[in-house]
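Dropping the sequence and predicted coords here.
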Amino acid sequence: MGIESRWGFRVGSLPHGPLNKISDVPGVTVGHCTLSRGGVQTGVTALLPHPGDTFHEKVLAASHVINGFGKTIGLVQIDELGTLETPILFTNTLSVGTAATALVKYMLDRCPDICETTGSVNPVVCECNDSGLNDIRGLHVTEADALAALADCRADFAEGAVGAGRGMRCHGLKGGIGSSSRAVELDGQTYHMGALVLSNHAKFDDLIVAGVPVAQRLEQAAQVPPHEDKGSIITVLATDVPLSERQLGRIARRAIVGLSRTGSYCGNGSGEIVIAFSTGNRISHYPQSDLVPLRAAAENKMDLLFRAAAECVEESVLSSLLHAETVTGRNGLTVRSLADLLQGRPD
């Protein structure tokens, strides 16, 4: 259920897609593997850019680092070649290597030419630090968990304290996975822009929901312990609008607008990483000609796409908060959900 229909919060002015999720971009799917047992509160989330062979049919992509306190794998090649050739995995900071190995095995199983008759593969894995709620030092995420998340990918996926978002905290509250979409019309055809976030950033005192500073209005604000602005947020933006990698880079840089509208100041110890891709252009690993035809949006239409991206990111952060439930994890730490606070539920 979307946050507008359930909570009455209207974000922005553009219409959203049917699911109001990143999967409103045709072909994009998301899956989770959630680990929740006592002090183990973590997991893996997977995003498939399209249902086909992403290595042999790559999508154009770009990345942007707002603040680089992060350990994401795969951005260098994205920025150099302008393409994404694998699914994207999300997990906790110390499980990036495990997830990357699983993703490499996943790709090797599907592409026997990798490192045989052609080059290597660029796995993309993103992370946030869930060490408050989760026993991160226990290295509980396994390769099987990453593969389970990939196998779970679907259009109508869960949000909140699921998958990689299980142990995450956002604005001092329970964060995690959030998503949203916007519909735009170009040349009489409807396209979609979608966002998926893994939220683990910012301070409660700064939280803004649909233009309202929450801490100043919420009677239960005293129940949120004081904390520093330390954490991270991973943002993925997807669209079926045919765009160049340069245009995707411009869109990725607008994610900061959505984050700012929710009250984020991008603290020193926070990693804000953005990946943007378009399914509207495909790049064959084995091109049939020397010149590759690509389409791009007219530059005078980029304002519309910038607005769509900013609105998606803002609503995705709020969606991660409003879909997450209160979670108790390592050492008995309990992190409240915004939904519980808004409804006046006791601890």
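Happy to help now that I have it. Quick caveat, the model's predicted, so the values are computed rather than measured.

CA only for contacts and neighbour counts going forward, please
Fine.

the helices in the stretch 1-150 of the chain, which residues?
Assigned by DSSP state H, counting those that start in this stretch, the helices in the stretch 1-150 of the chain fall at 3-7, 75-81, 96-110, 143-151.

can you put those helices in a markdown table and add distance to residue 333 and mean neighbour count?
Formatted as a markdown table, these follow (distance: least, C-alpha to C-alpha, whole Å; neighbours: other C-alpha atoms under 10 Å):
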| stretch | distance to residue 333 | mean neighbour count |
| --- | --- | --- |
| helix 3-7 | 27 | 12 |
| helix 75-81 | 34 | 16 |
| helix 96-110 | 24 | 19 |
| helix 143-151 | 24 | 21 |
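
among these, which is nearest residue 194?
Taking C-alpha to C-alpha, helix 3-7 is the member of these nearest to residue 194, at 15.4 Å.

The closest one packs against which elements?
Applying 3 or more C-alpha pairs under 8 Å, 6 or more residues apart in numbering; DSSP states H and E, one finds that helix 3-7 makes contact with helix 302-323.

mind listing what's buried in the helix it packs on?
The neighbour-count check on helix 302-323 (16 or more other C-alpha atoms under 10 Å) flags 305-323 as buried.

before we go on, here's another structure to hold up against the first:
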Amino acid sequence: MKSNCRKIRGHGVIVGSLKSGEKNCITDVEGVKVGHVTLDEPLEGGERACTGVTAILPHGGNIFKEKVVAASYVINGFGKTTGLVQVNELGLLESPIMLTNTFAVPAVTQGALEYMLQNNPEIGDSTGTINLVVGECNDSQLNSIREFPVKSAHAIEAIQQATANVSLEGAVGAGKGMVCFGYKGGIGSASRVISENMHTFTIGCLVLSNFGGKIEFPFDKYPAIQTKVQGVNETPDGSIIIVLATDAPVSDRQLLRMAKRCGIGLGRTGSHFSHGSGDIVIAFSTAHKIPHNSEDPTFTHTYMREDHPLMNQLFAGAAEATEEAILNSLSQAVTTIGRRGHIVESMFS
């Protein structure tokens, strides 16, 4: 793992014109926490666990009892996520957002469920059930995905490890075995701060990058990025999960509009949203907490005006933060040895 100084800005690449947050990370959005569990160990027969779990918490309280406004957007639907149907139906998030590999979705869902049940004994008893949100990418280039190395306990540990510190990036957590543009990818994060007069809002983005062929990366667009590393010519169809957070008081419909702009940032890095790629955005706002129980049939919240200039800045911030988070996932990743001796090198080796 490389330290925060290895973010893409340390290589002379500045994305966009908006100011980044103090940590240039999704945790710049107050209350947001990120936790990782990384698995890197040999298995029998030359196989290897090269994978992990990442948990994103919208706040440090009880997420089921204090839900947040949320939305999701499917750019390309070749993915195996859970929970997005209800998120879009109700416009609410009531669990941590969990990231892992494709075949670990059941185990991670189970672990997140166990954690939430332990902290909310009324779920499934005196109140309804819970909607768990889990996103995935296929890390089978490096990880022995058929061996199911991720267990439910790893999901619980990732949630418990979550902090508001600068998130670790690169080959860590769910990003341990991921490949991006033929080079080592994984977890990346970035943030943007927008302000006008007395109003200041933060946008944070965290990505799990595992997409793109080597020929797609636009080195000519980023002349400061030079590499002598050959990279992997052929990789399995990949994906990207984009998690977008903001403290701006936006509705779930406005969040959906912001989530769509993440696709702009993804496209700027060279992706054309390939056939076999699951390109999915999960967005939430921490501005309002919606109680699970209330006897009042109505509630009042303040939301952004659609035609205010700040909305355009929010759109621009979502695009910029996504682009930079993807580049950070590449710059922070280290060369990784996986199953059967497969090696994926860092673009910045």
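Nice, I can see it. As the structure is a computational prediction, the values presented were derived from the model and not from experiment.

Mind putting the helices of the stretch 1-150 of structure 1 into JSON lines with distance to residue 16 of structure 1?
Listed next are the helices of the stretch 1-150 of structure 1 as JSON lines, based on distance: least, C-alpha to C-alpha, whole Å:
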{"stretch": "helix 3-7", "distance to residue 16 of structure 1": "11"}
{"stretch": "helix 75-81", "distance to residue 16 of structure 1": "28"}
{"stretch": "helix 96-110", "distance to residue 16 of structure 1": "31"}
{"stretch": "helix 143-151", "distance to residue 16 of structure 1": "26"}
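
Relative to residue 118 of structure 1, which of the ones you listed is closest?
Nearest of those (C-alpha to C-alpha): helix 96-110, 12.0 Å.

Residue 14 of structure 1 pairs with which position in structure 2?
Taking TM-score structural alignment, residue 14 of structure 1 has residue 18 as its aligned residue in structure 2.

Its match against residue 193, yeah?
Yes: when contacts are counted by C-alpha atoms under 8 Å, residue 18 of structure 2 is listed as touching residue 193 (6.9 Å).

list residues touching both of those two?
Residues touching both residue 18 of structure 2 and residue 193 (C-alpha atoms under 8 Å, 6 or more residues apart in numbering): residue 317.

Quick check: closest non-adjacent residue to residue 191 of structure 1.
Excluding the flanking residues, the one nearest residue 191 of structure 1 by C-alpha to C-alpha, 6 or more residues apart in numbering is residue 184, at 5.3 Å.

Check the alignment and tell me where that neighbour lands in structure 2.
So residue 184 of structure 1 corresponds to residue 194, using TM-score structural alignment.

what's the mean distance for the helix or strand where that match lies versus structure 1?
Per DSSP states H and E, residue 194 of structure 2 falls inside strand 186-196. On superposition with structure 1, the mean distance recorded for strand 186-196 of structure 2 (mean C-alpha distance after the TM-score superposition for structure 1) is 0.8 Å.

buried set for that strand?
Under 16+ other C-alpha under 10 Å, the buried positions of strand 186-196 of structure 2 are 186-194.

how much does whichever strand in structure 2 runs longest stray from structure 1?
As assigned by DSSP state E, the longest strand anywhere in structure 2 is strand 278-291. Following the fit onto structure 1, the mean deviation recorded for strand 278-291 of structure 2 is 0.7 Å by mean C-alpha distance after the TM-score superposition for structure 1.

so that strand corresponds to what in structure 1?
Under TM-score structural alignment, the match for strand 278-291 of structure 2 is residues 271-284.

buried sites along that stretch?
Result for stretch 271-284 of structure 1 [16+ other C-alpha under 10 Å]: buried residues 271-283.

And the residue opposite residue 84 of structure 1 in structure 2 once aligned, how far from residue 306 of structure 2?
Matched by TM-score structural alignment, residue 84 of structure 1 corresponds to residue 93 in structure 2. Computed with C-alpha to C-alpha, to the nearest Å, the distance linking residue 93 of structure 2 and residue 306 of structure 2 is 22 Å.

who has more neighbours, the two?
residue 93 (30 against 11; other C-alpha atoms under 10 Å).

need the contact list for that one.
Residue 93 of structure 2 neighbours (C-alpha under 8 Å, 6+ apart): 63, 67-70, 87, 131, 284.

Grab the two from the residues you listed that are most spread out in space.
Maximum pairwise distance in the contacts of residue 93 of structure 2, criterion C-alpha to C-alpha, is 14.7 Å, between 131 and 284.

Do me a favour and get the end-to-end distance for stretch 220-239 of structure 2?
Taking C-alpha to C-alpha as the measure, stretch 220-239 of structure 2 stretches 23 Å from start to finish.

Then stretch 209-220 of structure 1?
15 Å.

The equivalent of residue 251 of structure 2 over in structure 1 and residue 298 of structure 1, how far apart?
Using TM-score structural alignment, the equivalent of residue 251 of structure 2 in structure 1 is residue 244. Using C-alpha to C-alpha, residue 244 of structure 1 is found at 11 Å from residue 298 of structure 1.

Tell me which of these two has more neighbours.
Between residue 244 of structure 1 and residue 298, counting by other C-alpha under 10 Å, residue 244 is the more crowded of the two (21 against 10).

who's in contact with the more buried one?
Contacts of residue 244 of structure 1 by C-alpha under 8 Å, 6+ apart are 60, 294-297.

and the aligned residue in structure 1 for residue 145 of structure 2, how many neighbours?
Using TM-score structural alignment as the criterion, the counterpart of residue 145 of structure 2 in structure 1 is residue 136. With neighbours defined by other C-alpha under 10 Å, the count for residue 136 of structure 1 comes to 22.
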